[in-house]
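S.K.: With the input below, show me the fold.
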Amino acid sequence: MTPEAVVFDIGNVLIEWNPERFYDSRIGPDRRKRMFAEVDLHGMNDLIDAGALFKETIDDWALKYPDWTTEIRWWFDHWIDMASPRIEGSIALMRALRAKGVPVFALTNFGIHSFAYAQTQYDFLSEFDRAYVSGHMGVIKPDAAIYAGVEADCGIAPGRLIFTDDRADNIAAAAARGWQTHLFTGWQGWAERLVQAGLVTEREAGI
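M.R.: The predicted structure follows:
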């Protein structure tokens, strides 16, 4: 079944997202591991992705953990350093699809304010035909409600959506609703899948 729209995750699909790498570079792997063991920073980020305020949430967590106050605040102060670099092959694929008239959506766990900020840093984040951002939707992947929200808004049958994400649990949740899926491990594999789906040629996909 030929897809009618292509749905991209953003983190580790269009932009690398690796807070651990950033902290390793600042405080070293051993201290970073201790910090992440003591402070659930990804849990904090899930709150932001679900709609909590960006800076205020980070500041609250920084106050809860006085041994790590400075480092926790880096999550806000150096956020763009954690959400980089761009994955150029994926961005080129997105643009190749849109050039052919294929609707391209984003479905991303992203905070309201952090996404708005990211749009000022990455031009392509404003190029989606539709952007489904968890912070605005009030629910994060892999909750089934976020996929249902996409279906209800775009009006496209689940089987006509093809979705890529780097997390197996997010992919499994989409597949359970009947979406076509691809577990992202690199832009080349995603390009091959889009070629197989008949949406782009190998030349257009850059492979």
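S.K.: make it CA atoms for all contacts and neighbour counts henceforth
M.R.: OK.
S.K.: Can you list the buried residues in stretch 90-102?
M.R.: 90-98, 102 (16 or more other Cα atoms under 10 Å).
S.K.: Here is a second sequence; please produce its structure as well for comparison:
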Amino acid sequence: MRPENGEVMNSFSSRGNSRPKVIVFDLGKVFLEFDYMKGAVGIARSAKLPPEDIIRVISGHPALIAYETGRISTDEFFRVMCDVTGFQGSPEEFFEHFTNVFIPVEEMIDFNEQLRAKGYRTYILSNTNQVTVEHIRRSYPFFSHFDGYVFSYECGVMKPDPAIYQAMERLAGVSGEEIFYVDDLPSNVEGARKLGWQAYVHESPTRTIQIAKMLGII
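M.R.: Take a look at the predicted model:
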């Protein structure tokens, strides 16, 4: 549900009118939109399932959660995906398609640059996996324009587990209301709010920037 202006300001006032010291962003659906069909079509060329089924099988398989929490390796994840999709190509071919799903959100990339120009430290907090992060680092220059990163596959837990937010607090050296956070999933926002973060659901770049303005961040 979209917060009205008064709701944002009332929430801000209840925290004592403190300005955050750092800005933390989710990655997917914030800086990078997804086109899963594009990747699935590529995988399907060497698999036994149509693209629609590949999306369903991969996104719902327990191995994806295991991979994104670091409990299995990239090689182990690949072997499981071959078993469930009938993929017969190489690991390089599979992961080329698996990661070829992103569309940069230029408004948010520009917003991050604006925040950094104003002296804010910015961070990424993401549920993701090793091969995806490696691909993004190679492919998108904006990804180097943050002060630090916390990834689920390195932490061993995923949002909204409190431990991953606490890992970010340790990395940034701040906690609670000192952090402004946006995430597209309400459950992840609620997890951050339980630790006192100034957290909001990312509905669109326009809305997130509007909230930042109302809070006096920009």
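S.K.: quick one on the thing from earlier: cross-reference the buried residues of stretch 90-102 of the first structure with the helices and report the matches.
M.R.: In helices, judged by DSSP state H, the following of the buried residues of stretch 90-102 of the first structure are found: 90-98.
S.K.: Quick one: the residues you listed as TSV, columns for distance to Thr2 of the first structure too.
M.R.: As requested, these are arranged in TSV below (distance: Cα to Cα, whole Å):
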residue	distance to Thr2 of the first structure
Ser90	20
Ile91	21
Ala92	21
Leu93	17
Met94	17
Arg95	19
Ala96	17
Leu97	14
Arg98	16
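S.K.: So what's the gap between stretch 104-124 of the second structure and the chain middle?
M.R.: 15 Å (Cα atoms, centre = their mean, to the nearest Å).
S.K.: which residues of the first structure does it align to?
M.R.: The alignment of stretch 104-124 of the second structure onto the first structure (TM-score structural alignment) covers residues 86-106.
S.K.: Over to stretch 197-211 of the second structure?
M.R.: Under the criterion TM-score structural alignment, stretch 197-211 of the second structure matches residues 179-193.
S.K.: Endpoints of the matching stretch, how far apart?
M.R.: Terminal residues of stretch 179-193 of the first structure are spaced 14 Å apart (Cα to Cα, to the nearest Å).
S.K.: buried residues in stretch 114-134 of the first structure?
M.R.: Residues of stretch 114-134 of the first structure classed as buried: 114-115, 118, 124-125, 128, 130-134 (neighbour count, 16+ other Cα under 10 Å).
S.K.: CSV for the residues you listed, including distance to Asp59 of the first structure and secondary structure?
M.R.: Shown next, in CSV, are these (distance: Cα to Cα, whole Å; DSSP: H, G, I helix; E, B strand; the rest coil):
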residue, distance to Asp59 of the first structure, secondary structure
Ser114, 15, helix
Phe115, 18, helix
Ala118, 20, helix
Phe124, 29, helix
Leu125, 26, helix
Phe128, 31, coil
Arg130, 31, strand
Ala131, 28, strand
Tyr132, 26, strand
Val133, 23, strand
Ser134, 21, helix
